[in-house]
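Asker: task: produce atomic coordinates for the following.
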Amino acid sequence: MALACATRATIKHDSDLSLKPHINKVTKTAYFQLRNIAKVRPFLTKPDAEKLVHAFITSRLDYCNALFTGLPKKSIEKLQLIQNSAARLLTKTRKMEHITPVLAELHWLPVSYRIDFKVLLLVFKAVNGLAPCYIADALSSYTPARALRSADAGLLRIPDAPSKRIGESAFSYYAPRRWNALPQHIREAESVDIFKRQLKTYLFNQAYT
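Answerer: Presented below is the predicted three-dimensional model:
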């Protein structure tokens, strides 16, 4: 996977590409930090507490999360539980209360959608000449066999899944599928900032409606 080149020095793949060692390390560290934040939470305002959560928890969930495409559902759920715990701590929500409305109120994208956000942002930068060549080289424009409206819709070619082991989790396969599913006006955003705003709104609606 081309994207792995960027982080091979900081994240080690296990033999089945499940990233279990990394997920376990993130989980252990995040809960340690949550316990520390819980100790001072009574003395903090909500905005100040949220800054701590983003600094010590969200940053870890987001670190290199573009590599999490296609992870087993169990691994994603472990990361989601961390975010859920952070939201409960921040809002002082009881464990018995449903967490989805809390996440929506905080305007936090669930973990799986945060992964897609990062992947799609990389794609946007790549197709607009703003990403490293190893990412751009993993993508190619879709060229229909004959003149169609889709010829100028900014679509990407979806290659065959490279192997049974990597399969649909490969960046070169996963990213074009997610990109092509976006509304055309988002793919054609005029700047990175506009794209990020429109993409977050789109993913937020996908997650909570």
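Asker: could you use CA atoms for every contact and neighbour count after this?
Answerer: Noted.
Asker: isn't Q184 right up against A153?
Answerer: Yes - contact criterion CA atoms under 8 Å: Q184 and A153 qualify, at 6.5 Å.
Asker: dump the residue contacts of I166.
Answerer: With contacts defined as CA atoms under 8 Å, 6 or more residues apart in numbering, the neighbours of I166 are L17.
Asker: try it again with 10 Å
Answerer: For I166, the contacting residues are M1, D16, L17, S18, G70, Y173, taking CA atoms under 10 Å, 6 or more residues apart in numbering as the criterion.
Asker: tell me, what residue is most central in this structure?
Answerer: Nearest residue to the geometric centre of the chain (CA atoms, centre = their mean): I115, 1.2 Å.
Asker: show the buried residues in the contacts of I166.
Answerer: L17, S18, G70, Y173 (16 or more other CA atoms under 10 Å).
Asker: which ones among the contacts of I166 map onto helices?
Answerer: Counted as lying in helices by DSSP state H, out of the contacts of I166, are Y173.
Asker: any chance of CSV for the contacts of I166, columns distance to C64?
Answerer: Listed next are the contacts of I166 as CSV, based on distance: CA to CA, whole Å:
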residue, distance to C64
M1, 14
D16, 18
L17, 14
S18, 14
G70, 14
Y173, 18
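Asker: tell me which of the contacts of I166 is nearest to R8?
Answerer: The nearest member of the contacts of I166 to R8, counting by CA to CA, is M1 at 10.8 Å.
Asker: buried stuff in the strand or helix carrying F204?
Answerer: Using DSSP states H and E, F204 sits within helix 192-208. Within helix 192-208, the residues that count as buried by 16+ other CA under 10 Å are F195, K196, Q198, L199, K200, L203, F204.
Asker: one more to line up against the first:
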Amino acid sequence: MEDCLDEVKSADAIVDKSVIRVGVATITASLCVQCLGVCIDRHLDTKKQVSQTISACSFYLPTKERVVNAIITSRLDYCNALLYGTSAVNIARLQRIHNAAARLIRRSPRSDSATPLLRELHWLPIVCRVDFKLLVFTYKAMNNDAPVYLCELVCPYQPTRTLRSANNNMLQVKRTRTKAGDCAFAVAAASQWNNLPTVI
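Answerer: Got it, this is the predicted structure:
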């Protein structure tokens, strides 16, 4: 009981420090906020968002193919570019839901591998769906078919001297020193775009 009281007191102390005064108003920091249906927690990791997505998808799993495509895959794809750089654990959790949806549609037992089922359904794995969405945004930004704030974040690669790579339609990759910086659109978009085969 004393341990529980100590935990409550320490939690209260943290909350007390997260209070902002604006004029006469007092604003208390929230542990998690939602913006356009995306859950962002104070650690800026996607664990809460992944949990919400899994919960919503699990609710609709006992439905048929059309509903699965309309509800589950759309939920998995919603704002999934934000998952770029998230942990392998989060990706694996989402992939399990994706695999369950594929098994449900094909009426396969849980023991069957989901990989051939995903191929039959022409479904990309979760990590590839995240990369694909990011690359779609990048392509649109390069062709001025995206919001201005995204178009401004992609810069064509311009070498200081004449190189063959200058004609490969590559992007300038900004240097960062943190993992969060590597996940920023300006960096992630350029690095993923440059990793594409030249023929694409």
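Asker: same drill for Q184 and A153 of the first structure, tell me which one is more crowded.
Answerer: Taking other CA atoms under 10 Å, Q184 of the first structure and A153 do not tie; A153 has more neighbours (16 against 13).
Asker: residue ranges of the strands in the second structure, please?
Answerer: 19-22, 25-28, 32-35, 38-41 (DSSP state E).
Asker: pick the most deeply packed of those.
Answerer: With neighbours defined as mean count of other CA atoms under 10 Å, the strands of the second structure peak in mean count at strand 38-41, which reaches a mean of 18.
Asker: just checking, what packs against that strand?
Answerer: With contacts taken as 3 or more CA pairs under 10 Å, 6 or more residues apart in numbering; DSSP states H and E, strand 38-41 of the second structure sits against strand 32-35, helix 47-60.
Asker: quick one: G37 of the second structure and V50 touch, right?
Answerer: No - G37 of the second structure is not in contact with V50 according to CA atoms under 10 Å; the separation is 11.9 Å.
Asker: out of these two, which sits in the busier spot?
Answerer: Set G37 of the second structure next to V50 and count neighbours by other CA under 10 Å: V50 wins out with 21 against 11.
Asker: how about the more buried one, what's its match in the first structure?
Answerer: Counting by TM-score structural alignment, V50 of the second structure lines up with I23 in the first structure.
Asker: N24 of the first structure touches I82, doesn't it?
Answerer: No - look at N24 of the first structure against I82 with CA under 10 Å: they stay out of range, at 11.5 Å.
Asker: looking for the alignment partner of G37 of the second structure in the first structure.
Answerer: Using TM-score structural alignment, G37 of the second structure lines up with T10 in the first structure.
Asker: now the equivalent of L79 of the first structure over in the second structure: how far from L163 of the second structure?
Answerer: In the second structure, L79 of the first structure lines up with L94, judged by TM-score structural alignment. Look at L94 of the second structure and L163 of the second structure: by CA to CA, to the nearest Å, they are 42 Å apart.
Asker: ranges for the helices of the second structure?
Answerer: 2-17, 47-60, 65-67, 74-77, 88-106, 115-120, 126-142, 148-151, 179-183, 185-195.
Asker: okay, those in JSON lines with distance to I27 of the second structure next?
Answerer: Shown next, in JSON lines, are these (distance: least, CA to CA, whole Å):
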{"stretch": "helix 2-17", "distance to I27 of the second structure": "11"}
{"stretch": "helix 47-60", "distance to I27 of the second structure": "23"}
{"stretch": "helix 65-67", "distance to I27 of the second structure": "42"}
{"stretch": "helix 74-77", "distance to I27 of the second structure": "32"}
{"stretch": "helix 88-106", "distance to I27 of the second structure": "31"}
{"stretch": "helix 115-120", "distance to I27 of the second structure": "47"}
{"stretch": "helix 126-142", "distance to I27 of the second structure": "35"}
{"stretch": "helix 148-151", "distance to I27 of the second structure": "29"}
{"stretch": "helix 179-183", "distance to I27 of the second structure": "27"}
{"stretch": "helix 185-195", "distance to I27 of the second structure": "30"}
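Asker: and Q172 of the second structure, which of the ones you listed is closest to it?
Answerer: Short answer: helix 185-195, nearest of the helices of the second structure by CA to CA, at 6.3 Å.
Asker: elements contacting the closest one?
Answerer: Secondary-structure packing of helix 185-195 of the second structure (3+ CA pairs under 10 Å, 6+ apart): helix 126-142, helix 148-151, helix 179-183.
Asker: for the counterpart of F171 of the first structure in the second structure, which non-adjacent residue is closest in space?
Answerer: In the second structure, the residue paired with F171 of the first structure is F185, using TM-score structural alignment. Excluding the flanking residues, the one nearest F185 of the second structure by CA to CA, 6 or more residues apart in numbering is L153, at 7.4 Å.
Asker: correct me, but that neighbour touches F137?
Answerer: No - if you go by CA under 10 Å, L153 of the second structure and F137 don't touch, sitting 11.1 Å apart.
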